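1. Sequence and predicted structure below; questions after.
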Amino acid sequence: EEPSPPTSGVATIAGDGQYSGELRDGKPFGRGSATWPNQGHTYVGEWRNGVMHGQGTATYLNGDRYDGEWSLGKRSGLGRYAHGSGDVFEGMWSNERKHGLGVDTFADGRGYRGEFLDNKFAGVGTYYTVDGALYEGDWHQGKAHGTGISTSTQGGAPAFVHYSHGNLTGSEAFDEAAHGAQRGAVERQSKAALAVALLARRIASFIQGVGIE
């Protein structure tokens, strides 16, 4: 059976949500916008079978904004999330969570580029501070965990360090022959994260530029 052709209209969705845009069989399907007055939440973008699916922009009562990809009503794929506080994440999402490669840039100048799991730093990544200090290495559940290379300030001598759940447990002089391969692996992952973040930023810019009404 052929699906019915899309029409334009309005619908009530997900509680107090008010939708205006393209419909198929009475459900949001195609391009449209919705507001949730009680939550102060809006979404403008693509829909499928009554839920956000494709590319779109969500804004929230607290000043947060997400421009990016959606799947079955949830942030999934590539996108840019800007917090009202000034913190920004650009990268991969899964089921509403930061998941995969990406870059966190904090309003105070700190940042992280690398892997994320369930919204937290995980796997391999590089963390930097405002004054140029770096930690390039292993992470687990948002904390340095494993081994890595630490540089106290820009141009400072690096050290090979050991962490356990965010606590420094050992440190020795960095040796290129012994530790260079790990640093190289982290740097490659950081570059990959930056590339993913740039793609997420481009998608966000495209969505903002299109301006789906």
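-> Structure's in. What do you need?
2. can we go C-alpha only for contacts and neighbour counts from here?
-> OK.
3. contacting residues for residue 76?
-> Taking C-alpha atoms under 8 Å, 6 or more residues apart in numbering, we find residue 76 in contact with 69-70, 92-97.
4. So which of those sit within strands?
-> Judged by DSSP state E, the contacts of residue 76 include 69-70, 92-94, 97 as members of strands.
5. Could you measure from residue 78 over to residue 190?
-> Relative to residue 190, residue 78 is positioned 17 Å away (C-alpha to C-alpha, to the nearest Å).
6. between these two, which one's more packed in?
-> residue 78 (28 against 24; other C-alpha atoms under 10 Å).
7. which SSE is the more buried one in?
-> Per DSSP states H and E: residue 78 is located in strand 74-82.
8. what does residue 156 give?
-> Under the criterion of DSSP H and E, residue 156 resides outside all helices and strands.
9. okay, pairing it with this:
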Amino acid sequence: MVGVELKGAFRGETRRSLRSGFGVYQYSNPYFRYEGTWHEGKKHGFGKLIFADGSYYQGEFTHNEIIGQGTRYFAATRNTYTGHFYYGEMDGHGRLRMGNDDCYEGDFKSNHFEGEGSYLSHNKQLYTGNWHNHRRHGYGEQSYVDGSRYSGDWVADKRHGFGKLIDIQEGFVIYAGSWKNDLMYGEGTYSIGETYAYRNGMIVNNYPVGWPFQLCVNENQTSTIELTEEPTVITVDIINTLENASRVEADCGRLIRLRCGQKTDQPTSDSLPTPFGYHVNLIPRTIRSSPSEEQPEIASNDQTDISERKHFQDSMLTAADTGRAQFVGINIDTFTIKLASSTAAPVSPASTQTTSSKNTRRKAEKPTMPSFVFIIDDITDPVPFNKSLDTVYLPVNFSVTHLAQ
């Protein structure tokens, strides 16, 4: 075999006037320099091709071509590839460590990620799965810095198809269902912790179809609640305002709170404002000897926050299921209702000098009934889809006969 005669300076071993064995060759173009083994005038075996900018290839050569195992360093990007080469290109299995400390290990084809491989970013996000043309494509698993992990289908570097997004730290499925262009799109189940879940509902672009939702008192109940000594049930629905106010049965596990307040014309710093121009003073729940089913137990250790204790003392809590929440067993004794003396009709000093003074005194002696309202709101934390449901203000009447006793 006749070797190819190269133009440049060569120092090394020869055989039959051909470069053979170890030798150093300086190309006529000073940018390139080779040092390594030769066979019949060709680079063959193990050698190092050095570039003037500091880049280099070191590894196997086959008949003058970069074919086989080797290491390629790119000075401009500080990337280093170690693996298999074919005609000078990264081709086969190898590891590419990039200048920004990202690292890919897996299959290559013509300098692209192709086949199976793992990509670990400098901030410890890891993808393991299939690749096509340098992109995540096919089935793969991707972990994220927020502690979540996606397992499922990919198309052109985006989550597309069926997949699950899991909270690794808490150990629950955030979302399981269809994806499109990296967004939750189609039928699926979205969860927050062990409480909230949007089950088997349609989601488009990460949000439920028919957004937004609202809270409303069940349509079978009147607009004003009449409370007596007989227990009653207050039913609250989560409705879809864009579809004829239909109940959203996919919405489950929201924490719904019910509080009672007395309307006041003299608000204090503790009074709650309402969108109707008046304020309310919250009324605490009646303290019972045994905890009720609706009231969650509070830890008795000294580290329990005082505001948290107060929160449970003035509230009734219940979890919604299939778009509906129910407060069961509410009667006139559920909240500590007292008639404030200031609500009595004032007596005018001049009234004692009129002929109707007796009637006026009788009216003053009979206390007037103050106005009460139930405040029903959504306190799910964290907030599903970054939106809390609107607060419902429900007027309530208590038995005047019972209160007078």
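-> Arrived safely. The structure presented is a predicted model; accordingly, all values stated were derived computationally and were not measured.
10. Tell me how the two chains score on TM-score.
-> Superposed pair, TM-score by TM-score structural alignment, normalised by the length of structure 1: 0.73. Supporting alignment: 173 aligned residues with a C-alpha RMSD of 2.4 Å.
11. hmm, back to that, a markdown table for the contacts of residue 76 of structure 1, including neighbour count and distance to residue 174 of structure 1?
-> What follows is the contacts of residue 76 of structure 1, written out as a markdown table (neighbours: other C-alpha atoms under 10 Å; distance: C-alpha to C-alpha, whole Å):
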| residue | neighbour count | distance to residue 174 of structure 1 |
| --- | --- | --- |
| 69 | 27 | 41 |
| 70 | 26 | 43 |
| 92 | 27 | 32 |
| 93 | 26 | 35 |
| 94 | 19 | 36 |
| 95 | 15 | 39 |
| 96 | 15 | 39 |
| 97 | 16 | 35 |
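12. and which of the residues you listed is nearest residue 22 of structure 1?
-> For the contacts of residue 76 of structure 1, the minimum distance to residue 22 of structure 1 (C-alpha to C-alpha) is 17.3 Å, reached by residue 70.
13. list the contacts for that closest one?
-> Contacts for residue 70 of structure 1 (C-alpha under 8 Å, 6+ apart) come out as 52-56, 76-77.
14. Name the member of those residues that has the highest neighbour count.
-> residue 52 (29 neighbours).
15. Assumed that residue was part of a strand.
-> Yes. Under DSSP: H, G, I helix; E, B strand; the rest coil, residue 52 of structure 1 sits within a strand.
16. Tell me the counterpart of it in structure 2.
-> Alignment note (TM-score structural alignment): residue 52 of structure 1 maps to residue 66 of structure 2.
17. ok, and the closest non-adjacent residue to its match?
-> Once flanking residues are discounted, residue 66 of structure 2 sits nearest to residue 88: 4.7 Å by C-alpha to C-alpha, 6 or more residues apart in numbering.
18. next one: residue 117 of structure 2
-> residue 106 (3.8 Å).
19. wait, the residue nearest to residue 66 of structure 2 sits on residue 62?
-> No. Residue 88 of structure 2 lies out of contact with residue 62 (C-alpha atoms under 8 Å); the separation is 10.6 Å.
20. In contact with residue 10 of structure 1, which residues?
-> The contact partners of residue 10 of structure 1, by C-alpha under 8 Å, 6+ apart, come to 18-21, 23.
21. preserved in structure 2, out of the residues you listed?
-> Retained contacts for the contacts of residue 10 of structure 1 in structure 2, judged by both residues aligned by TM-score structural alignment, their matches' C-alpha atoms under 8 Å, are 18-21.
22. Next, format these as CSV and append secondary structure.
-> Converted to CSV, these look like this (three-state DSSP):
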residue, secondary structure
18, strand
19, strand
20, strand
21, strand
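23. follow-up on the earlier one: among the contacts of residue 76 of structure 1, which one sits closest to residue 134 of structure 1?
-> Ranked by distance to residue 134 of structure 1 (C-alpha to C-alpha), the contacts of residue 76 of structure 1 are led by residue 92 at 23.0 Å.
24. That closest one reaches residue 77, doesn't it?
-> Yes. At 5.5 Å, residue 92 of structure 1 counts as touching residue 77 under the criterion of C-alpha under 8 Å.
25. Residue 21 of structure 1 pairs with which position in structure 2?
-> Match for residue 21 of structure 1 (TM-score structural alignment): residue 36.
26. sorry, that was for residue 37 of structure 1
-> Matched to structure 2 by TM-score structural alignment, residue 37 of structure 1 sits across from residue 52.
27. For burial, what's the neighbour tally of the closest residue to that match other than its chain neighbours?
-> Using C-alpha to C-alpha, 6+ apart and skipping residues adjacent in sequence, the residue nearest residue 52 of structure 2 is residue 31, 4.8 Å away. Applying other C-alpha under 10 Å, we find 12 residues neighbouring residue 31 of structure 2.
28. re the thing from before, which residue lines up with the residue nearest to residue 66 of structure 2 in structure 1?
-> Following TM-score structural alignment, the counterpart assigned to residue 88 of structure 2 within structure 1 is residue 73.
29. Who are the contact partners of its match?
-> For residue 73 of structure 1, the contact set (C-alpha under 8 Å, 6+ apart) comprises 51-53.
30. if I look at residue 187 of structure 2, how far off is residue 239 of structure 2?
-> Going from residue 187 of structure 2 to residue 239 of structure 2 by C-alpha to C-alpha gives 19 Å.
31. So these two - more neighbours on which side?
-> When neighbours are counted by other C-alpha under 10 Å, residue 187 of structure 2 and residue 239 differ, and residue 239 comes out ahead with 26 against 18.
32. Show residues contacting the strand or helix carrying residue 144 of structure 1.
-> Using DSSP H and E, residue 144 of structure 1 sits in strand 143-151. Residues from elsewhere that reach strand 143-151 of structure 1 (C-alpha under 8 Å, 6+ apart): 121-122, 133-139, 157-167, 174, 182-183.
33. matching residues in structure 2 for that strand?
-> Mapping strand 143-151 of structure 1 onto structure 2 (TM-score structural alignment) gives residues 158-166.
34. Average separation of the matching stretch from the aligned part of structure 1, please.
-> By mean C-alpha distance after the TM-score superposition for structure 1, the fitted stretch 158-166 of structure 2 averages 0.9 Å away from its aligned residues in structure 1.
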